[in-house]
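Novice: below is the structure, and that's it, no one-letter string:
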């Protein structure tokens, strides 16, 4: 039976593109009034200016400028406050670990760029809250230097978290696993580890513990499936879909029957790879594509550099007694291609 081929379809950006103001009069009484008022002002000024002198003479010699936390680098703790005892200080550090650690735990389960951004915002809020708490205390004397180092490291970590949130918004970081790996390699993470070690050895009688929330330094992974690996398949027809991925990243193609919210066919196509999907059942379909790096089989998504698109046109497959339909799509701009694509919110991408 000869095939009835559909027109070649282009895809882009990784991804499919084209389809395959009276002056007072002199001598009046106003001049006297003004003179009296002016004199009153002078008296008031003299009284006001005398206040600081009287206070100083009465023995209040504290200069407000010396209040802790009011100048650059001030800790916010009163200089007259008694240092915390080692147990009190360790209890505070434990609170830091729990608060920030719980927030980090939520990041690990993030399965979309939006979820990553939300989780990172939560960690950043927890870190800022603990920075404020640590800034208000006086640590045990032998832990003062390491305490200052910890504060500095946490401030740097807050900056790193903000950058990671921006990366998620740009699709550079798409899952919690890749966000954690990215954060684990930041210099701010290493600074927290250094402060952790310094606090652990600051007092021979008390090994202070903090910083357990920092993820272990991890390299990016690059997991891939084999070219043509089906994630989902429904073979009940004769139609064919030919896919050519001329792009530089792997992709997953989801074929969704009109009226359905889930894919009938989902296939992995490696960069520069070609796949022919046979057994497509007659009907009209929409085709969605996601591309990126490091395929997470559990999350069913790429963990880095992800993008989500769909063809704007539908694809109709039909079979007669003498012919069946073949469509060809190309996942890069193609000369002569006649298909347009549009971006899709990751949350609307059919599974």
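Specialist: It's in. No experiment lies behind these values; they were computed from the predicted model shown. Numbers count the residues shown, from 1 in each chain.
Novice: only C-alpha atoms for contact and neighbour calcs from this point on.
Specialist: Fine.
Novice: packing partners of the longest helix along the chain?
Specialist: Secondary structure of the chain per DSSP state H: the longest helix is helix 30-57. Helices and strands touching helix 30-57, as assessed by 3 or more Cα pairs under 8 Å, 6 or more residues apart in numbering; DSSP states H and E, are absent.
Novice: what residues of that helix count as buried?
Specialist: Residues of helix 30-57 include none that count as buried (16 or more other Cα atoms under 10 Å).
Novice: next up, a second structure to put side by side with the first:
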């Protein structure tokens, strides 16, 4: 006997495969320089027949809007070191976030610091040979701030806090690399506090039909998955009472392909996560994730076929669940 289950629009399609002989029985179920100020000379009154007092006015004091310059090479290097030090705290905060709210706060603080330092660089006078490099550094800081402020934290539930934090750190280092290299050609050092995480790990796409996890006793159940969607999926077969992070079986099905898994033990619930850039260590997609659970439970020792493609003729409903 084979059972079929189709999915409603926005969900997927299912079908039962357990071969028990006889005819097929289909069941339908219903995301700026200061000017040098000069003391004002007190005017003296012209001599008269009577003594005249000579008023003197106090010197006018002004506060320079920019330091005297240009700076020497050593002075400019000191300024760069201090800039590095001012960035260090916010960069470290970004690297050590523990919650999504602390990630957002770290991003905002670092954005403000980058903008402030970019503005401050415009008020100093670097050595003549470093004027162009200083301008590049100023612009790169501004660019990094803009990119960070536009950073998306929606993938926290997908790749995790560490993944998003490391991606932002790598982005910062990459953005600043042009300025770092140009300063280095002048014998100047900057960027020692920028993150050095190395290249991003290469994501490894499993083969279609790979069983990523299998635990517990087997049985006579079978599940065929037809992935008609444009993204890969990881289908988790989860025993009753177990969280989706602890599946009995996890099956990987590439986009537009079909795969079948056998020896499913007992009744189960079906969870499907989809996305891009699979990370084999975390057993998670790193971006564009979606997490669903079929509302219907699956009985033991039966064969089901699931079609993961939205359809107005679908007959299986699903619900969004927390990332797992």
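Specialist: The structure has been received and is ready for your questions. Treat the numbers as computed from the prediction; the structure is a model and nothing was measured.
Novice: quick one: TM-score?
Specialist: Here the TM-score for the pair of chains, by TM-score structural alignment, normalised by the length of structure 2, is 0.67; 276 aligned residues with a Cα RMSD of 4.1 Å.
Novice: so how far is the longest helix of structure 1 off the chain centroid?
Specialist: 58 Å (Cα atoms, centre = their mean, to the nearest Å).
Novice: so after it, what's the next helix or strand?
Specialist: Next in sequence after helix 30-57 of structure 1, counting helices and strands by DSSP states H and E, comes helix 86-108.
Novice: my guess is residue 186 of structure 2 meets residue 127, correct?
Specialist: No: look at residue 186 of structure 2 against residue 127 with Cα atoms under 8 Å: they stay out of range, at 10.6 Å.
Novice: where exactly do the helices run in the stretch 1-150 of structure 2?
Specialist: Using DSSP state H, counting those that start in this stretch, the helices of the stretch 1-150 of structure 2 run over 73-95, 100-121, 131-149.
Novice: and those helices: which comes nearest residue 300 of structure 2?
Specialist: Residue 300 of structure 2 lies closest to helix 100-121 among these, at 39.3 Å (Cα to Cα).
Novice: and the residue nearest to residue 17 of structure 1 when sequence neighbours are not counted, how many neighbours?
Specialist: In this structure, residue 17 of structure 1 finds its nearest non-sequential neighbour in residue 11, 3.7 Å apart by Cα to Cα, 6 or more residues apart in numbering. Neighbours of residue 11 of structure 1 under the rule other Cα atoms under 10 Å: 31.
Novice: leaving out sequence neighbours, find the closest residue to residue 266 of structure 1.
Specialist: Nearest to residue 266 of structure 1 is residue 254, by Cα to Cα, 6+ apart, at 4.4 Å.
Novice: cool, residue 270 of structure 1 as well?
Specialist: Spatial nearest neighbour of residue 270 of structure 1, excluding adjacent residues (Cα to Cα, 6+ apart): residue 250 at 4.3 Å.
Novice: please name the residues that touch the aligned partner of that neighbour in structure 2.
Specialist: Mapped onto structure 2 by TM-score structural alignment, residue 250 of structure 1 lines up with residue 232. Shown in contact with residue 232 of structure 2 (Cα atoms under 8 Å, 6 or more residues apart in numbering): 252-255, 274-276.
Novice: which element is residue 263 of structure 2 on?
Specialist: Assigned by DSSP H and E, residue 263 of structure 2 falls within strand 258-264.
Novice: that strand maps to which residues in structure 1?
Specialist: Against structure 1, strand 258-264 of structure 2 falls on residues 274-280 (TM-score structural alignment).
Novice: so which residues make contact with the matching stretch?
Specialist: 227-228, 234-245, 269, 317.
Novice: and with 10 Å instead?
Specialist: Residues outside stretch 274-280 of structure 1 that contact it (Cα atoms under 10 Å, 6 or more residues apart in numbering) are 227-230, 233-246, 255, 264-269, 317-318, 324-328, 330.
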